[in-house]
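**Student:** Give me a 3D structure for the following:
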Amino acid sequence: MVDFARVQKELQECNRDFEVSGIKVIPTSEANLAHLLGTIPGPSATPYEGGTFNIDITLPHGYPFEPPKMQFATKVWHPNISSQSGAICLDILKDQWSPALTLKTALLSVQALLSAPQPDDPQDAVVAQQYLRDYQTFVSTARYWTESFAMVSSLGVEEKVQKLVEMGFPEASVRNALESVGGDENLALEKLCSC
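**Tutor:** Next up is the predicted model:
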């Protein structure tokens, strides 16, 4: 069974120094602490700089003795992250997990992975090949994806909220849906329609 007291403590730890680290974790709903949304900033001096990346986190029943299940909700171009599903290839999210690790250390490790791709152990073979064969094109593509999917202007968000509210959805639900899918209007609409 998930240790929810520990999860509460970890959420407080993550959010305490948000202004410094840029890392935040929030529950997707007040009723379910086993499904969370993590946010990490793109590391500086990388093609991901300036982006804000959302990571869907599901805690298995064995947490903290089993690793959290994490995948990017924000589309990202990286050899160790699936460009299709957002799946992450990272040892501490699999066999190198330890109960001494926390959600924050896991998110810091994911952020470090953005800085130091491992193309020899890829999650996305197409991206890994591009990284190895044509690094400049990889950097340009990763930067384009960051600008397209991870940099959402506040004006853009308000326009999306207005558009979805005009379709008849309550504003609070629209804002929650947009936040939970990293600002992707189409995914937010799917989520609103499935509720």
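**Student:** When you work out contacts or count neighbours from here on, use the C-alpha atoms and nothing else.
**Tutor:** OK.
**Student:** Could you pull out the helices in the protein for me?
**Tutor:** For the chain, applying DSSP state H gives helices covering 4-16, 18-21, 103-115, 125-133, 135-145, 154-166, 171-180, 185-194.
**Student:** Let's have these in CSV, adding mean neighbour count and distance to residue 65.
**Tutor:** Output for those, formatted as CSV (neighbours: other C-alpha atoms under 10 Å; distance: least, C-alpha to C-alpha, whole Å):
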stretch, mean neighbour count, distance to residue 65
helix 4-16, 15, 12
helix 18-21, 11, 26
helix 103-115, 19, 12
helix 125-133, 17, 30
helix 135-145, 17, 34
helix 154-166, 15, 38
helix 171-180, 19, 26
helix 185-194, 15, 31
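**Student:** Here is a second sequence; please produce its structure as well for comparison:
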Amino acid sequence: MSKRLTKELGKIAKKELDWVTIGPHNDNLQHWRANISGPASSPYEGGTFIVDFIFPADYPFKCPEIKFLTKIYHPNIKTDTGEICADIINSNWAPTLDVYHCLETLQSMLLNPSADSPVEAQIATQLRDDYDAFAATAKKWTAEHAS
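**Tutor:** This next block holds a predicted model:
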């Protein structure tokens, strides 16, 4: 696993991504921390979200546990724990996928919140029924928690 994670870290570094920084937390290769910038034209624009990646011993056969440490108003992320909807990463996981795939998925989640398979039903309902109110609250939370 550590050889695979080291290789993935190098692959991500070569991409020179301007919207995320990621690497081992406290020199622990099984625990990474990412700082993800909220995408432009989304309610999360201007925010930086801290996200934990915990890699199980049998990674890549099992996906990493991913959790937002920064409080976020999103239908697919638990507001109290930061856990993301299991379906988003877990259900389609395969050993051929990697951390970069997870990062792209998280960026896509921020750009296109989905009312399908929510972990926060009230936020999903608001997203579906009153996007402007959803976006206003998401922007407010981003300013309060992710700046």
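**Student:** Quick one: closest of the helices of structure 1 to residue 51 of structure 1.
**Tutor:** Nearest to residue 51 of structure 1 among those is helix 135-145 (9.3 Å), distances taken as C-alpha to C-alpha.
**Student:** The closest one vs structure 2, average offset?
**Tutor:** Average distance, helix 135-145 of structure 1 versus aligned residues of structure 2 after superposition (mean C-alpha distance after the TM-score superposition for structure 1): 0.7 Å.
**Student:** what range in structure 2 does that helix sit on?
**Tutor:** Taking TM-score structural alignment as the measure, structure 2 aligns residues 131-141 with helix 135-145 of structure 1.
**Student:** so where's the longest strand in structure 1?
**Tutor:** Determined from DSSP state E, the single longest strand within structure 1 is strand 32-41.
**Student:** Identify each buried residue in it, please.
**Tutor:** Neighbour-count burial for strand 32-41 of structure 1 flags 33, 34, 35, 36, 37, 38, 39, 40, 41 (criterion: 16 or more other C-alpha atoms under 10 Å).
**Student:** contacting residues around the residue nearest the centre of structure 1?
**Tutor:** Nearest residue to the geometric centre of structure 1 (C-alpha atoms, centre = their mean): residue 55, 1.9 Å. Each residue near residue 55 of structure 1 by C-alpha atoms under 8 Å, 6 or more residues apart in numbering is listed here: 37, 38, 39, 40, 70, 71, 72, 73, 74.
**Student:** What is the burial count for the fifth one?
**Tutor:** Residue 70 of structure 1 has 24 neighbours, counted by other C-alpha atoms under 10 Å.
**Student:** Can you tell me what it aligns to in structure 2?
**Tutor:** Counting by TM-score structural alignment, residue 70 of structure 1 corresponds to residue 66 in structure 2.
**Student:** picking that back up, and which of the buried residues of strand 32-41 of structure 1 is nearest to residue 172 of structure 1?
**Tutor:** Comparing the buried residues of strand 32-41 of structure 1 against residue 172 of structure 1 with C-alpha to C-alpha places residue 37 closest, at 17.0 Å.
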